[in-house]
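Q: predicted structure and sequence below. I'll ask about it afterward.
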Amino acid sequence: MNIVGKSVNRVDAYGKVTGEAKYTADLEPKDCLCAKVVHSTIANGLVKSFDLEEALKVPGVVKIVTCFDVPDYQFPTAGHPWSVEKAHQDIADRKLLNQRVRLYGDDIAAIIGENEVACQQAARLIKVEYEEYEPLVTVRQAMEEGATPLHPDLRKDNVIVHSHLTMGPKDFTFEDGLKAAEDVYGKDQLTVIERDYHTPRISHCHIELPVSWAYVEPNGKITVTSSTQIPHIVRRVISQALGVPAGRIRVIKPYIGGGFGNKQDVLYEPLNAYLTTVVGGRPVRLEISREETIYGTRTRHAIDGSCKAVVTKDGKMLARKLEAYANNGGYASHGHAICANCGNVFKDIYADRLGAEIDCYTVWTSTATAGAMRGYGIPQAAFFSEALTDDICHAIGADPLRFRMENCMPEGFVDPANGITFHSYGLKKCMEKGADYIGWDERRRAYANQTGPVRRGIGMAIFCYKTGVYPISLETASARMILNQDGSIQVQLGATEIGQGADTVFSQMAAQTTGISFEHVYIVSTQDTDTAPFDTGAYASRQTYVSGMAVKKCGEALKARILDYASFMLDGRPVDELDVDHDFVIEKETGKELIDMPTLAVTAFYSLERSEHITAEVTNQCRDNSFASGCCFVDVEVDMPLGKVTVKEIVNVHDSGMLMNPKLAEAQVHGGMSMGLGYGLSEEFIYSDKGKPLNDNLLDYKIPTAMDTPDLNVKFIQLDDPTGPYGNKSLGEPPTIPVAPALRNAVLHATGVAMDTIPMTPQRLIGAFQEKGLI
């Protein structure tokens, strides 16, 4: 039975379209108390005292807790697998409420009330005395000598981590490469490029706000229902934050309205778990506003990249250097992992003949905390590498497509730092397919030597992306399957459906592996840490690769038990002569139907001779990884006096192994491309020089609408990857990576102006065009 690879309908489609699917807020009990977080009104300093007298008089206020009341535990929030080695654990740098203020809007107190109005009124009446310090809004300010350390208990300065990476000789430096290039090729045959690039802080903008509600069960167990990507990790972090054994914590994840990495952090669940305990275990609901979500949860890192490259004038990439400075905001969250990932992929994507040198700095500042966001540092890496590549081509007169073909990472590439391997290689085929679709050669010629205020340009960018987090950290997932009395099967995972279609693909995998028809596979789309098998959650484009292998192994184990029982029913017929296909036990050689699954299942449950409840549970510890890759081609029209970029045509081409469900894959790419358009053209979360957010709302923070989005075209190169459960590898995050640099490079082609900062807003474009004398 072949169901994997087909565009079957989503298993959750009906419930979501009709409104029957239940999200966190839909499930809260009627007698829920409300909670509201009180945020700091300074960006850097210390809470000295509170005056709560007037706030406590507000009718409906039940309890107010402050940073002086909460348990004295510092805890980490990143959705990472926990390390048993202390040196590799996430940075524990925050408490449930913080006395030390590290950003405007820091969490300093919380109000519990009978209704939201009471909480809001009380919040306005709380008086706070601060000791205020100078805000450190930029990385440069935070790294200056004498800057106030934001976490003096952890570091004497604000640099969380500095890492040095090389490709080629272990002690390679760019200066070494430059000298060697001059010795081999001669100085007159070389071009050296130096550029500074800037990528913005942006918000995830998922539709469903972070929301949870918590209560204490009669047995003392603290139960939290939450919109999260990582229920099992939330359980562990709540345990750490409250100093309570993990067995006393229960986390339930219903349907979720998007996350994109923001909900790969543990946000307000620990605080909510604590708040229910101070009101006798009554249910407490904590939902934050859109403004609080933008400034108070997580953002994508703003990373500045200083780049150098030396190339031959005939187009050979010899050596590159990147110094990357990541603005991590007030708290560590995922720490250095994202900037290090940025630097690592920058060095991987091109085969520098002499070597590459990378320095990465992750820095605390007095701004919104940065964490995981779709792409995990690679959108920034791609902007640096792909803008640099087109700037090189512009300088030496090379064709950007052919330059990339000549210099991109080769087939069979193995990252020497971690062993991640290009097991199936489609990067060049992706470029060929994209170039053919967009008409690269014809349009490059047609758009040459333009004049006038409105011009056309064509640009491209490439990327690579690993699948999951091994070997950097643990990859593990479990699956459970149960044969029901009617011959259908129940599938239960700790992996989370967050809108991407994972449950549909897992159901296809289960059907294909067991031989039970897709219509008779029932997957549990919500997770409860008391009953769901363990899985670290939805991130790193890992689930169809890591959790998918758990599904495959579990399906094989369940099928083996079914066939063993069939052998009993068939008077001991050898198992190796049997198979399961389309809900029948069949004779493997002839395909003859022997027993239908309902008959086998009901017999197994109720046989007086041999009653057996047929189940399987399997853990998959993944010890492999594989690169996905691809490219984006875009054709733009640039109206220079208006500073307006109109996308006339765009296509993404992906090598993500074999597609589990082509329509779902296409939808994933559409969503990622849309996010990439916003990243390149309009989205940026900005601060005043005093550390106050200036556009923390969806009126002033500009995400693309349907009217801003062109037709999104998607192509795939399908190659069987030997490490994936069904030849598949990552697809969830890659679509957003190459779009912004492709847009930037198209503007360069149209106008000759190299935009070094995104988003390319009208103000920035007009300023750059004026500087070049074009308008």
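A: Okay, I see it.

Q: can we go C-alpha only for contacts and neighbour counts from here?
A: Noted.

Q: list the contacts for the closest residue to residue 56 other than its chain neighbours?
A: Excluding its sequence neighbours, the residue lying closest to residue 56 (Cα to Cα, 6 or more residues apart in numbering) is residue 122, at 7.0 Å. Shown in contact with residue 122 (Cα atoms under 8 Å, 6 or more residues apart in numbering): 54, 55, 56, 58, 61, 111.

Q: distance check, residue 770 against residue 643.
A: To residue 643, residue 770 is 10 Å away according to Cα to Cα, to the nearest Å.

Q: who has more neighbours out of those two?
A: The neighbour comparison of residue 770 against residue 643 (other Cα atoms under 10 Å) goes to residue 643, with 18 against 13.

Q: wait, that one touches residue 762, no?
A: Yes - the pair residue 643 and residue 762 qualifies as a contact (Cα atoms under 8 Å) at a distance of 4.1 Å.

Q: among the contacts of residue 122, name the ones in strands.
A: Among those, the subset assigned to strands under DSSP state E consists of 61, 111.

Q: name the nearest of the contacts of residue 122 relative to residue 638.
A: Among these, residue 111 lies closest to residue 638 (Cα to Cα), at 50.8 Å.

Q: what's the burial count for the closest residue in space to that closest one that isn't next to it in sequence?
A: Sequence neighbours aside, residue 64 is the residue nearest to residue 111 in space, at 4.5 Å (criterion: Cα to Cα, 6+ apart). When neighbours are defined as other Cα under 10 Å, residue 64 has 24 of them.

Q: so which elements touch the helix or strand hosting residue 64?
A: Element membership for residue 64 (DSSP states H and E) is strand 61-66. Applying 3 or more Cα pairs under 8 Å, 6 or more residues apart in numbering; DSSP states H and E, one finds that strand 61-66 contacts helix 53-56, strand 107-113, helix 116-125.

Q: this is the other structure I want to compare:
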Amino acid sequence: MAYTVVGKSVTRVDAVAKVTGKAKYTDDFSERDMLVGKILHSPYAHAIVKSIDVSKAKALPGVEAVLTYKDLPEIRYATAMPGVIEAIATDEVDVAELKYGTAGHPFSLDESHRDKEDRYILTQKARFVGDNIAAVVATDALIASKALKLIEVEYEVLEALTSTDAALKEGAPLIHDDCERNILASGGYAIGNLEEALKESDHVIEGEYETSIVQHCHMENQVSHAYVDSDRRIVIMTSTQIPHIVRRIVAQSLGISWGRVRVIKPYVGGGFGNKQDVCIEPLNVAMSLAVGGRPVKLELSREEAMIDTRTRHAFKFKIKTGINNDGKINGIHITAVSNTGAYASHGHSIASSGGGKFRYLYPTKALKYDPITVYTNLPVAGAMRGYGTPQIFFAFESHIEDIAKKLKMDPIEIRKKNLVEVGHVDLLSKNKIMSCSIRECIDKGRELIKWDAKKALYKEQTGDKRRGLGMACFSYASGTYPVALELAGARIVMNQDGSVQLQLGATEIGQGSDTVFAQMVAEVLGIPMYMVHVISTQDTDITPFDTGSYASRQTYVSGMAVEKAALEVKEKVLAFANRMTDIPAHLLDIKDQFVVFKDSGEQVIALEVVAMQSYYDRVNAQPITSDVSNNARINAIPYGVTFAEVEVDIKTGKIKILEIFNVHDSGKIVNPLLAEGQVHGGVSMAIGYALSEQLLFDEKTGKPLNNNLLDYKLPTIMDTPVIGAAFVEKEDPTGPFGVKSLGEPPIVSPAPAIRNAVFDATDVAFNRIPMNPQRVFEKFKETGLI
């Protein structure tokens, strides 16, 4: 279908504001006489607070409050603001006993489907280095920092369990008393008869693979401020992906009704999943309540943010695959151990999600997935771009490469033999594959990187520098259905000149969703982009309900609500034009700011005239608006592939990426330039994941060794090659304008593609990432290459 605005690389609606510095982030806002909060973090990975003395800190001039776990039962009564006791303390709840979950998932009416509640605002038992023991509220940051040093804590230090192996060991201390063997959760799925499928196979091939803990490193650290307003309600301004969920979790953490909390989200300086978690807001609110509802700002330093927010789950995989001589896979058995750190956060849903999205790529007769998620005394793992999928695809796409090598088969052909077909229905989710261009993606990537010519060129290599090619495929999803609710809202108000305001619950966090939504509205209403005014700030008192920015759901799920709202406005415009002209509405359309005849395009009446009439007609006045919600009970599966060419320096272990192409089947691309930007960002993150990034900890104590941007090795511009982005556009019938997701998919397949290219170049298989020079060098020595 031919579109006017959709499919065009229009300028981002927030571009000028961000480039000129006019965009206001959380830290740019202030309240009168705002106080500053600071946190005392545990220096021990596993310890009980035996005693805590805050008298010296309280005595320091400028300190307004000092909080420990002991103060929380009284926190609602500690404020002197009139009426707050009646407003806040409506239930007889002992706040000290209030545990809550922090994961940014929609609330479930089914208790068994809710996130694990294992967190306290402040804790008596530290479970990782960085856990929150106490907090100070002061008139400025310097005084607050001084006060932290005056707090005297006596700890009973316990054994630190810094690996899943240690946590699972018989007799290991329990990190949480209600979790036997420190297992947060287990349970996957089984399809078909695995034992029979393996018996029928000509080969049964096994492999073990491991990924590491990494951090999001978004530019803007977690920051918020909170206060009690004149209506005796709690107001929080925060940098978050999930304002409506923050509202609910803060209320749960304090045992108050949800309607007493208001959350405002301004511009966000990146999140990548880290801000799909409620990390600091409950404590920030507790700080405000401790000083009578006065405004308190809480901002984490980079060092704090790298250990006291969230990380990516590290995984260990064991894979057993039954395959025939012709390359057809009969059965797969995957066991996975996920390290969730000290608290559940998103917990087992990460392992479950990765195993779920994996099913859409290589359907087999039998597939068994056995994941467990384990508590350790390390920083909390949560959502991070890809949500478990980069881990499982690193493992399996490396594994299938190993199989191809053992069977002396072409790595592309072995994948093609097993790829999904359109019409396939997943046996567990019941999601049906309505569009799939993975084969075309492979063909395009193969051509772009000149696979065949380079394979021949690099066949017989010697010397210290060797080159190789690798590829890896992926499947993903467009949202979370049927696992979780996919509700999104949109509101459109037409102004007197025919322009519109678009208000969304969906959160723009840098990915460009506000722009593509504006394009959708402009397309439906036949107006130029500049006439669509997107309200980017979300406010839970005002904006429509939307669960937030995660799961690559916005363009697909929230886009359904936007399209629905725009179509309703269009219908109302044409109905009003019908009353004005007596021309039947079904004969009319809107194009270039005019109501026109649908068939001929002949102009009937200016849109502005209709809009003005809707406001001021003395008989028929009714401003044209729409306010809709859409509950998406469907999912579209995006596909894609990464092709990589590398040069490996045998003597130093240095891996250089020469070329990399990330090719996507994401349905209709609404904005090609923005889509390319998403690919560049995702691939860049994946390169760090593959080659350099890893949070390191002392194995005995759990102390972080590199929680700063000097020692944590993010790729710089010097480490980043020219990234090739390509798309195979085939519209999916389920999505608005035929879209499928694109936000997270770019990060999924580059790491295994790079690993497979290194394998091709050196004949050495790296089954653990990152493949940094030291690890590569040591492996080369171990295998005799050096």
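A: Done, it's in. None of the values given here were measured: they were computed from a predicted structure.

Q: rewinding a little: right, and the residue nearest to residue 111 of structure 1 touches residue 118 too?
A: No - with contacts counted by Cα under 8 Å, residue 64 of structure 1 stays clear of residue 118, the gap being 11.7 Å.

Q: so which of the helices and strands packed on strand 61-66 of structure 1 gets nearest residue 660 of structure 1?
A: Residue 660 of structure 1 lies closest to strand 107-113 among these, at 42.7 Å (Cα to Cα).

Q: so the closest one corresponds to what in structure 2?
A: Using TM-score structural alignment, strand 107-113 of structure 1 corresponds to residues 132-138 of structure 2.

Q: just stretch 454-464 of structure 1 next, same as before
A: Stretch 454-464 of structure 1 maps onto residues 465-475 of structure 2, going by TM-score structural alignment.

Q: that older thread, quick one: map the residue nearest to residue 56 of structure 1 onto structure 2.
A: Aligned counterpart of residue 122 of structure 1 in structure 2: residue 147 (TM-score structural alignment).

Q: residue 762 of structure 1 against residue 639, yeah?
A: No - taking contacts as Cα under 8 Å, residue 762 of structure 1 lies outside contact range of residue 639: 9.7 Å.

Q: what about the longest strand in structure 2?
A: In structure 2, assigned by DSSP E, the strand with the most residues is strand 329-341.

Q: doesn't residue 785 of structure 2 lie inside a strand?
A: No - read with DSSP: H, G, I helix; E, B strand; the rest coil, residue 785 of structure 2 is coil and lies in no strand.

Q: count of neighbours near it?
A: 14.

Q: what's the match for it in structure 1?
A: So residue 785 of structure 2 corresponds to residue 774, using TM-score structural alignment.

Q: cool, residue 66 of structure 2 as well?
A: With TM-score structural alignment as the criterion, residue 66 of structure 2 pairs with residue 64.

Q: what of residue 616 of structure 2?
A: With TM-score structural alignment as the criterion, residue 616 of structure 2 lines up with residue 606 in structure 1.

Q: which residue is the nearest non-sequential neighbour of its match?
A: Leaving aside its chain neighbours, residue 606 of structure 1 sits nearest to residue 612 (8.0 Å; criterion: Cα to Cα, 6+ apart).

Q: let me know the secondary structure of the one you found.
A: Residue 612 of structure 1 - assigned by three-state DSSP - is coil.

Q: ok, it touching residue 600?
A: No - the pair residue 612 of structure 1 / residue 600 is not scored as a contact, 10.7 Å apart, by Cα under 8 Å.

Q: which of the two has more neighbours?
A: Remark: of residue 612 of structure 1 and residue 600, residue 600 carries more neighbours, 21 against 15, as counted by other Cα under 10 Å.

Q: for the stretch 501-650 of structure 1, which segments count as strands?
A: Using DSSP state E, counting those that start in this stretch, the strands assigned to the stretch 501-650 of structure 1 run over residues 521-523, 527-528, 578-581, 584-587, 593-596, 615-621, 628-639, 644-655.

Q: the ones you listed: which one's closest to residue 453 of structure 1?
A: strand 628-639 (6.1 Å).

Q: could you check the angle the closest one makes with strand 644-655?
A: Going by axes from the mean of the first three to the mean of the last three Cα atoms, to 10 degrees, strand 628-639 of structure 1 is angled at 160 degrees with respect to strand 644-655.
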